[in-house]
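Student: Curious how this folds, go ahead:
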Amino acid sequence: MTTPEPTPPGDELPDQTINRNWTELVQELRAIQVGVQVLIGFLLALPYTDRFDRLDHVEKAAYLVVLTIAVAATGAVLAPIAYHRILFRRGLRPWLVEKANRIARAGLVLAALSMCGVVFLSFDLAAGTAAGVVASLLAFFGYALLWLVVPMRARPPTGSR
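Tutor: From the prediction side, this is the model:
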């Protein structure tokens, strides 16, 4: 299911719309790229801490799942840049914008899940497994509310097309 392209502002030509959409997407990805890369750095450092050896099997498994999801998130949010480098000047900008938008959305979901996993690990270590589960569920529902529910409820202003 693809989202219909909004009416271009003013007298913008289709190529201008595609270029504007690409520019907006790249600007949006810059913020999440830094976040997931910092998260990966944090996660990669954990096994080298003294406390890591004291984790039980469930905590170590959760760590590996969260690390895997964070690596996948990083791959997804960096993929549009790789696509652009590979397809540069091949006249495939519309394809690039469509596919990059899809993979960026997947990257956002993976980033949210990895952050929920980090919340679980942090609360689990600080306050116990039950606190970890509750905190990660609250984080999950917070992301769902802010990243899905709020934008899905947006309505165009009265009098607009």
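
Student: CA atoms for contacts and neighbours, from now on please.
Tutor: OK.

Student: Not counting its neighbours along the chain, what's nearest the residue nearest to the spatial centre of the chain?
Tutor: Centre of the chain computed as the mean C-alpha position; nearest residue by C-alpha atoms, centre = their mean is residue 108, 1.8 Å away. Once flanking residues are discounted, residue 108 sits nearest to residue 73: 7.1 Å by C-alpha to C-alpha, 6 or more residues apart in numbering.

Student: quick one: the one you found and residue 113 touch, right?
Tutor: No: applying C-alpha atoms under 8 Å, one finds residue 73 not in contact with residue 113, separated by 9.1 Å.

Student: in which helix or strand would I find residue 160?
Tutor: Using DSSP states H and E, residue 160 sits within no helix or strand.

Student: ok, it to residue 17 distance?
Tutor: As judged by C-alpha to C-alpha, to the nearest Å, residue 160 and residue 17 stand 19 Å apart.

Student: ranges for the helices of this protein?
Tutor: 14-45, 57-87, 93-127, 129-144, 150-152 (DSSP state H).

Student: Could you look over those and pick the most buried one?
Tutor: helix 93-127 (a mean of 20; mean count of other C-alpha atoms under 10 Å).

Student: To compare against the first, here's the next sequence to fold:
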Amino acid sequence: MNSSTPNGHARHVSKEPDRRETELERSDRNWIDLLQELRVLQAGTQILTAFLLAIAFQPRFTDLDEFQRTLYLALVSVSILTTIASLLPVSLHRLLFRRRLKTSTVSIGDAMVRAVILGVSLATIGTAMLIFDFVVSRSAGIIAAAVLAVVLVVFGLILPLMVRRGTSSDESN
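Tutor: So this is what the prediction gives:
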């Protein structure tokens, strides 16, 4: 449903009873939501990256076999790229600031945050695999990675999709 504001701009009225906002107001709110998500993601990503970087300086690092070293380097790469990706929405905002492109900024920022979530998920699963592989066995590492992957898919993808299925796109914005 649309109505007009006193200045003539279209006002979108969502199905939520108390939320009446223009597209620009919705974009502003969505941008703030994305920034809040990024704050959580950045902290976790930076801590995980620091942990992985510190491993190389531990005395037992030389005990890693070829598979573990390869996995470690892949994890460090994913973690560093994810940390960089978590900073990109801020750069995007700076580049598009005051250009009346808030809706585009939110859309691109959303895609970047999704990529960061994927990177954090991969780095977390891989880190668990590396630790279980090193401490217990290769089989334990594979099992740990599989269990975490299932948990992430169920609670990070399937459950939200089930909830989303019951709502319209207006309500999910």
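
Student: Please state their TM-score.
Tutor: Superposed pair, TM-score by TM-score structural alignment, normalised by the length of structure 1: 0.89. Supporting alignment: 153 aligned residues with a C-alpha RMSD of 1.8 Å.

Student: which position in structure 2 aligns with the residue nearest to the centre of structure 1?
Tutor: The equivalent of residue 108 of structure 1 in structure 2 is residue 117 (alignment by TM-score structural alignment).

Student: any idea how far residue 82 of structure 2 is from residue 88 of structure 2?
Tutor: 10 Å.

Student: oh, I was asking about residue 63 of structure 2
Tutor: Per C-alpha to C-alpha, residue 63 of structure 2 is found 36 Å from residue 88 of structure 2.

Student: Surely the match of residue 108 of structure 1 touches residue 40?
Tutor: No: with contacts counted by C-alpha under 8 Å, residue 117 of structure 2 stays clear of residue 40, the gap being 10.6 Å.

Student: Tell me the counterpart of residue 45 of structure 1 in structure 2.
Tutor: The alignment partner of residue 45 of structure 1 in structure 2, by TM-score structural alignment, is residue 54.

Student: Give the equivalent position in structure 1 for residue 149 of structure 2.
Tutor: Using TM-score structural alignment, the equivalent of residue 149 of structure 2 in structure 1 is residue 140.

Student: Is that match in contact with residue 118, as I believe?
Tutor: No: here residue 140 of structure 1 does not reach residue 118: they are 11.3 Å apart, not a contact under C-alpha under 8 Å.

Student: thinking again about what came up before, how far away is the match of residue 45 of structure 1 from residue 79 of structure 2?
Tutor: According to C-alpha to C-alpha, residue 54 of structure 2 stands 13 Å off from residue 79 of structure 2.

Student: Next up, the contacts around residue 124 of structure 1.
Tutor: Counting by C-alpha atoms under 8 Å, 6 or more residues apart in numbering, residue 124 of structure 1 touches 130-133.

Student: TSV for these, including distance to residue 49 of structure 1?
Tutor: Below are the contacts of residue 124 of structure 1 laid out as TSV (distance: C-alpha to C-alpha, whole Å):
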residue	distance to residue 49 of structure 1
130	24
131	22
132	20
133	23
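
Student: does residue 12 of structure 2 count as helix, strand or coil?
Tutor: strand (DSSP: H, G, I helix; E, B strand; the rest coil).
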